[in-house]
Structure formats: C-alpha cells, structure tokens
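> Please work out how this folds:
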Amino acid sequence: MKRFLQDFMRWGILGATGIFIAKTLNDYWPEVRALQFQPQAGIFLSIAIAVAIGTQLWSAILWGWILALLQNPVPKRWAMVTFLKNAPAKYAPGSIWHLYGRVVAAQNRGIGLELATLSVMLEPLFVIAGALGLALWYRATSVPLILALTGILIVVHPLVFDKLWKGWRGLRGKKTFGTTLSEYPLSILMGTLWFMGLRSITFLFVVFAFTPIDWEIYKPLMSGFGFAWLLSLVIPAPGGLGVFEASALHVLDPYLSPAILLGAVCTYRLVTLCAELIGAIAAHLVREDPLILS
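Presented below is the predicted three-dimensional model:
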C-alpha cells in the first residue's frame, strides 16, 4: 500500500506539472510558434551540450569523493565510467535505477552494501546544499533557504552525522561500526556548488540560443535556475521531469518571456538528455579500470 501511495504521488505530481506546462504552452502558443533560434544558436547549443557533459563528469568525480569520505576511495576513472553508464536510468519508472546500478557496481568492487547505499543517499543531500547555495546567491535574505542550508551543514558534520547514523542503525537492531565520515566534507559542498553553477551555465547557453540577455539578469537567472532545480530534487518525480520545467516557468517569469522560457526549458531538457546519452555511450566504450582485465 505504501509503495502504491508513493508511486501515485510521484506520477500524480508528474501529471500535474505536465498539465501546467501544457496549459502555459496553449496560452502562449502564438508566441512559441514565432520563436526563432539566433544565428549562432548551433554554437551556443554545442557549448551547452559540452558543458552538460562536463557537468556529468564532475558529478561522477563528486560521487568518488563521497566514497572516499566514507573511507572507500575509488579511482576517478572507475567512478566516472560507472556514473555515466547508469545516468540515463534515472528516467525509468521508480527513479532509483541509476542509484541501484551504482550500488551494485560498488559492491562488485568490494564496497559494503550499506556504505555503497549511503554514498548514493548522501549525494542528493550534497546537491541540495549546492542548489540552496546557488539559490541564495540572489535570494540572500530568504529565511527558509538559509535554515535549510544551515541544517544540512550541521547534519553532515562527522560528529552529528555519525550519531544520527548509529542511532538509525540501532533502531533497526543493527550493530554500529566505526565512524562513517572521515572529515568535514567542505570540498564536496564546494564541489556541489560548482556543479550547480555548471548546470546554470548550461541553461544560460540554451537561453542564448533564443535571445541575447542583459548582464543585469545573469545573477537572478542563475539563482532562479538553482531554486527551480532544488524543487525538482525535493519534489518526487521521475528524473525531475516536469517539476523543473514548471518551477522554472514560474520562478524565471520576471526575467524572460513565457515563450522564451518554454523554448529554453524544453531545449535544456533535450540538451541534458543528449549529454547523458553521449556520456553513457562513451562510458560503455572504455574500461572501468585499465588495471582490471575483463
């Protein structure tokens, strides 16, 4: 029953956001039809795809850092290949198969199930912190965002996190073992902020393909993008589909016309999908570890 309710809520949210996007598209259909790419759109979109691929690689490196933080260091090449191979699976029903694939790969490398699972559970927490940081760049006085970021910064402190982890294991009747986090993850937190910055830069290049923008709105566009991405992380939907698009249409409305926003968010989704597919194909063409012969 619980699983049914979770799936119902997840797909219900996807349906609701789809209806919102469809209504917005219908309301502004004449403007959308009139949209045209800029003469240099091909260059801008190529750069956007390149940055999106780089973002995927950086995210893979961050996952490797998380495993090292959990005292299970892995080669960067293995982390990147494993991450890229499984990235497209996030869009499958359930939204967990990309995580499941990485957990299984980590187990095959000799990492325990619990720590492998913990690594993919911590990853979205760090990314949420990065998204909060980017959102606060323009919304510096937003108390809810400040409180949420402060809470995460406290939770990921080794002393606090270890107590929470051991308490959770104790409730499940399991023995505790050592410390989980080797140090305060400052480098990972800064890395996820850079990750969100790369995401927002990808979006900016997509916008450039449709229209030039004034320097004054770069900051609110990037910060608003971070807030929209944050909502897509915390609101359950397969791969954030629909949630990001609907959130971006609402949050960025003061800075871009609805027609341009519709074109930009849809094109951005295609750009990221292309980047993930290119990354996955490339990952299947190389060895996970050059020192391990298949």
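
> okay, CA-based contacts and neighbour counts for the rest of this
Noted.

> Where do the helices of the stretch 1-150 of the chain begin and end?
Chain-ordered helices for the stretch 1-150 of the chain, with DSSP state H, counting those that start in this stretch as the definition, fall at 2-27, 29-33, 41-69, 76-86, 97-108, 113-136, 143-155.

> Please identify the deepest-packed of those.
Using mean count of other Cα atoms under 10 Å, the stretch among the helices of the stretch 1-150 of the chain with the largest mean neighbour count is helix 76-86, at a mean of 23.

> so what does that one touch, helix or strand wise?
The criterion is 3 or more Cα pairs under 8 Å, 6 or more residues apart in numbering; DSSP states H and E, and the helices and strands that helix 76-86 contacts are helix 41-69, helix 97-108, helix 258-284.

> Need these in JSON lines (columns: distance to residue 149).
JSON lines is the format used below for the helices and strands packed on helix 76-86 (distance: least, Cα to Cα, whole Å):
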{"stretch": "helix 41-69", "distance to residue 149": "19"}
{"stretch": "helix 97-108", "distance to residue 149": "24"}
{"stretch": "helix 258-284", "distance to residue 149": "26"}
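
> Which stretch among these approaches residue 221 most closely?
helix 258-284 (11.1 Å; Cα to Cα).

> in that closest one, what's buried?
Residues 258-265, 267-269, 271-280, 283 are the ones in helix 258-284 that count as buried (16 or more other Cα atoms under 10 Å).

> Ok, stretch 226-244 next?
For stretch 226-244, the neighbour count (16+ other Cα under 10 Å) marks 226-233, 236-244 as buried.

> and for comparison, fold this next one:
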Amino acid sequence: MTARFALPGGLRRWITLASAGFLLAALLGHGRQLLALQLDGQGWLWLLLGVGVSLLSLVVNGLAWGIVLRWLGHRPRWAAVVLLFLSSNVRKYLPGGIWHLAQRLRCLQGISAEASPQEEVSSMAPLPQPLSGREAAVAVLLEPLLAAVAALALVPMGGWQGGLGLLALVPLVALLPRWFAPLLERLQRHRTQQWAQWGLLQGEATAAEPPPLQGRGYPWPPLLAELAFLLLRFGGFACCVQAFDLAYSLGWGGWLAGFALAWTAGLVVPGAPGGLGVFETVLLLRLTAVVPEAPLLAVAISYRLVSAAADLLAAATARRDLAVIRNRAYC
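Now for the predicted structure:
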C-alpha cells in the first residue's frame, strides 16, 4: 500500500500563498517605480474603454454558454441564459471559487432560493425543462473546459516559444470525440460525486441516461464562441497595455500569447478565487524577460481592477433585469 502525500491545508492554499507571496515581493521590489508611473487623461480613457470591452466580453461569454447548451441538445432561453451567467459570474470571487458554477448548476435543475419553482420555470429558467443532476453537471463543466482549450489555442500567436506554441495545440486534438467523451465522462463523475455531497445536485444518475456526448461531433460552434470571448477579453487587457504605453515592448502576438497562458492558469489552477494572484504571477513570470517588470506589474494590477469592475457592473445590471422580470411575473 502506497501512502499518499498531502500538504497541510491542501494544495489550493499553498498555491494561493505562493502566488500572493510572489506578487507581494514584486510590489515591494518595485514600489517606488510603480508610484512613479502616472496615467494621463488618455491613459484613463484607455482603462475606461477596457471596462467596456471586458463587459462586452462577458455578454459574449454568456452567449457562448448558451451555444454550449444548444450543442448538448438543449433549448436555451437566450436572455435568461445570459442573465444567469452574468449574475452568477461575480460569485467566482467568493472563497472556494466554485459558487458561480453552483448557482448555474442549481438553476439548470430548476432550483432557486429567490423564486418559487413555478415562477422559475415560467419566467426566469434558462431552459424550458429542468435538467437532471448529471446533465446539469456536464452543461456547467463544459463551458470553462472549452474556454481553457480556446485560450491555449491562442498561445501559438506568440510564435514557437521553445515548443510551447505547438504543445498548446494538443488540447484541440483531445476534443476529438474518441478521446473527449471518456475524459468528460470521468470529470463529470468526479464532480457529480463531489457536488452531490455538498447538496448541489438533485436525484442520481441512472443507467438509462446516455453518455453526455453521445452522438455529438467535434464541438466547433461552442469552441469558436469561446474563442470570440477570449479575443474580446484580451481586448480589455490590451487597453491596459495601451494605457501604460507598453505596446512597443512586445508585439501583439506576444502579448496575446502571454495573456492567454496566464488566463488559462488563472482558470484551471486551484488557487485563489477568480484566479486572483495566479493570473498575475504567470503573466509576470512569462513576460518579465522582455517587458520591464514595474510597468508590467502596473498593467496586471490595472487589468485585475478593470475586469473586476466589469464583473460587478455585469452582475448588478443582470440582477436588476432579473428583478424586473420577477416583478412582471407577480403582476
């Protein structure tokens, strides 16, 4: 019998501490240089534009999730899907980093703490009929998975990069049904067991339920939708680069590759909620060799603030619209 080694407090806590420590060291080491950086009026306009572009990217991300649902054979109510996505997205910053997925999971099953089941199905449900726990788990897991693959597909825009550009394309091959179906089935089973223990799932999977990707081909429609989202997300980041006049330091292909790699790490690495710290750390480690560290750190911090502001605006707007829909349902 082999003993399993476990870090005290879990891997997530150590990754969070390591990322926070690295950022703190960078801030302390370049504090004076950061304070010396000043934005002019044009720079502030670039950051404001970054908020707008990031906000648009969230809407496209919500539509991409609707395309994922459509590809899985469901009939999404597009407005409700986007509103659910936007209103839940801000919960990724809560401790644990899974509560945005939990809210979507519950809504897909017709569970809501804010409305009666009849009201939820008739006016605010993202789908005409609730899904089983297994179907909901697949629908929730598939969106970030495809987003990560789409982000990695952008890494080759920075060139060969010592073979990293080619390696980043491997997940595209893994999406072939022959390999993707069993991988998603395994991931779904693991997450379903975990979420069932937390009380996030209704019912149990039955043998009569078909495999999640049975009869599906290559996921081109949702993958292209996620690619559009990532390009818009990078647009918000590019606005921060322009705000600090750093575009000259590196070609836009290199900026896109560095952003895509850092964004993917922030999504998949079990660190702080919302990728906080992980994104910034990977971006600094990847681009410090070619971009001055202090301005790059300023770009990373400003992008975090820009994206967080967009998340908050999107959630507030979506919740206001949901409140309007709920009030109309009572009339």
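
> Now tabulate the helices of the stretch 1-150 of structure 1 in JSON lines and tack on distance to residue 287 of structure 1.
Converted to JSON lines, the helices of the stretch 1-150 of structure 1 look like this (distance: least, Cα to Cα, whole Å):
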{"stretch": "helix 2-27", "distance to residue 287 of structure 1": "36"}
{"stretch": "helix 29-33", "distance to residue 287 of structure 1": "44"}
{"stretch": "helix 41-69", "distance to residue 287 of structure 1": "15"}
{"stretch": "helix 76-86", "distance to residue 287 of structure 1": "8"}
{"stretch": "helix 97-108", "distance to residue 287 of structure 1": "13"}
{"stretch": "helix 113-136", "distance to residue 287 of structure 1": "21"}
{"stretch": "helix 143-155", "distance to residue 287 of structure 1": "36"}
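
> Quick one, which of those gets closest to residue 205 of structure 1.
Between residue 205 of structure 1 and the helices of the stretch 1-150 of structure 1, the tightest spacing by Cα to Cα is seen for helix 41-69, at 5.4 Å.

> contacting residues around the closest residue to residue 87 of structure 2 other than its chain neighbours?
Nearest-residue entry for residue 87 of structure 2: residue 315, 4.1 Å, with adjacent residues in sequence omitted and distances by Cα to Cα, 6 or more residues apart in numbering. Applying Cα atoms under 8 Å, 6 or more residues apart in numbering to residue 315 of structure 2 gives the contacts 86, 87, 88, 89, 90.

> counterpart of residue 315 of structure 2 in structure 1?
In structure 1, the residue paired with residue 315 of structure 2 is residue 280, using TM-score structural alignment.

> Starting from residue 179 of structure 1, give me the distance back to the corresponding residue of structure 1 for residue 66 of structure 2.
When the two structures are superposed using TM-score structural alignment, residue 66 of structure 2 falls opposite residue 64 in structure 1. When Cα to Cα, to the nearest Å is applied, the distance between residue 64 of structure 1 and residue 179 of structure 1 equals 18 Å.

> what do you get for residue 290 of structure 1?
For residue 290 of structure 1, the distance to residue 179 of structure 1 equals 31 Å [Cα to Cα].

> Looking at these two, which has the bigger crowd around it?
The residue with more neighbours, out of residue 290 of structure 1 and residue 179 and counting by other Cα atoms under 10 Å, is residue 179; that gives 16 against 10.

> who's in contact with the corresponding residue of structure 2 for residue 98 of structure 1?
Under the alignment (TM-score structural alignment), residue 98 of structure 1 pairs with residue 100 of structure 2. Under the criterion of Cα under 8 Å, 6+ apart, the contact list for residue 100 of structure 2 reads 88, 89, 90, 91, 92.

> rerun that using 6 Å as the cut-off
With contacts taken as Cα atoms under 6 Å, 6 or more residues apart in numbering, residue 100 of structure 2 has the following neighbours: 88, 89, 91, 92.

> As TSV, those with distance to residue 256 of structure 2 would be great.
Output for the contacts of residue 100 of structure 2, formatted as TSV (distance: Cα to Cα, whole Å):
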residue	distance to residue 256 of structure 2
88	27
89	23
91	26
92	24
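
> which of these map to contacts in structure 1?
Compared against structure 1 with both residues aligned by TM-score structural alignment, their matches' Cα atoms under 6 Å, the contacts of residue 100 of structure 2 retain 88, 89, 91, 92.
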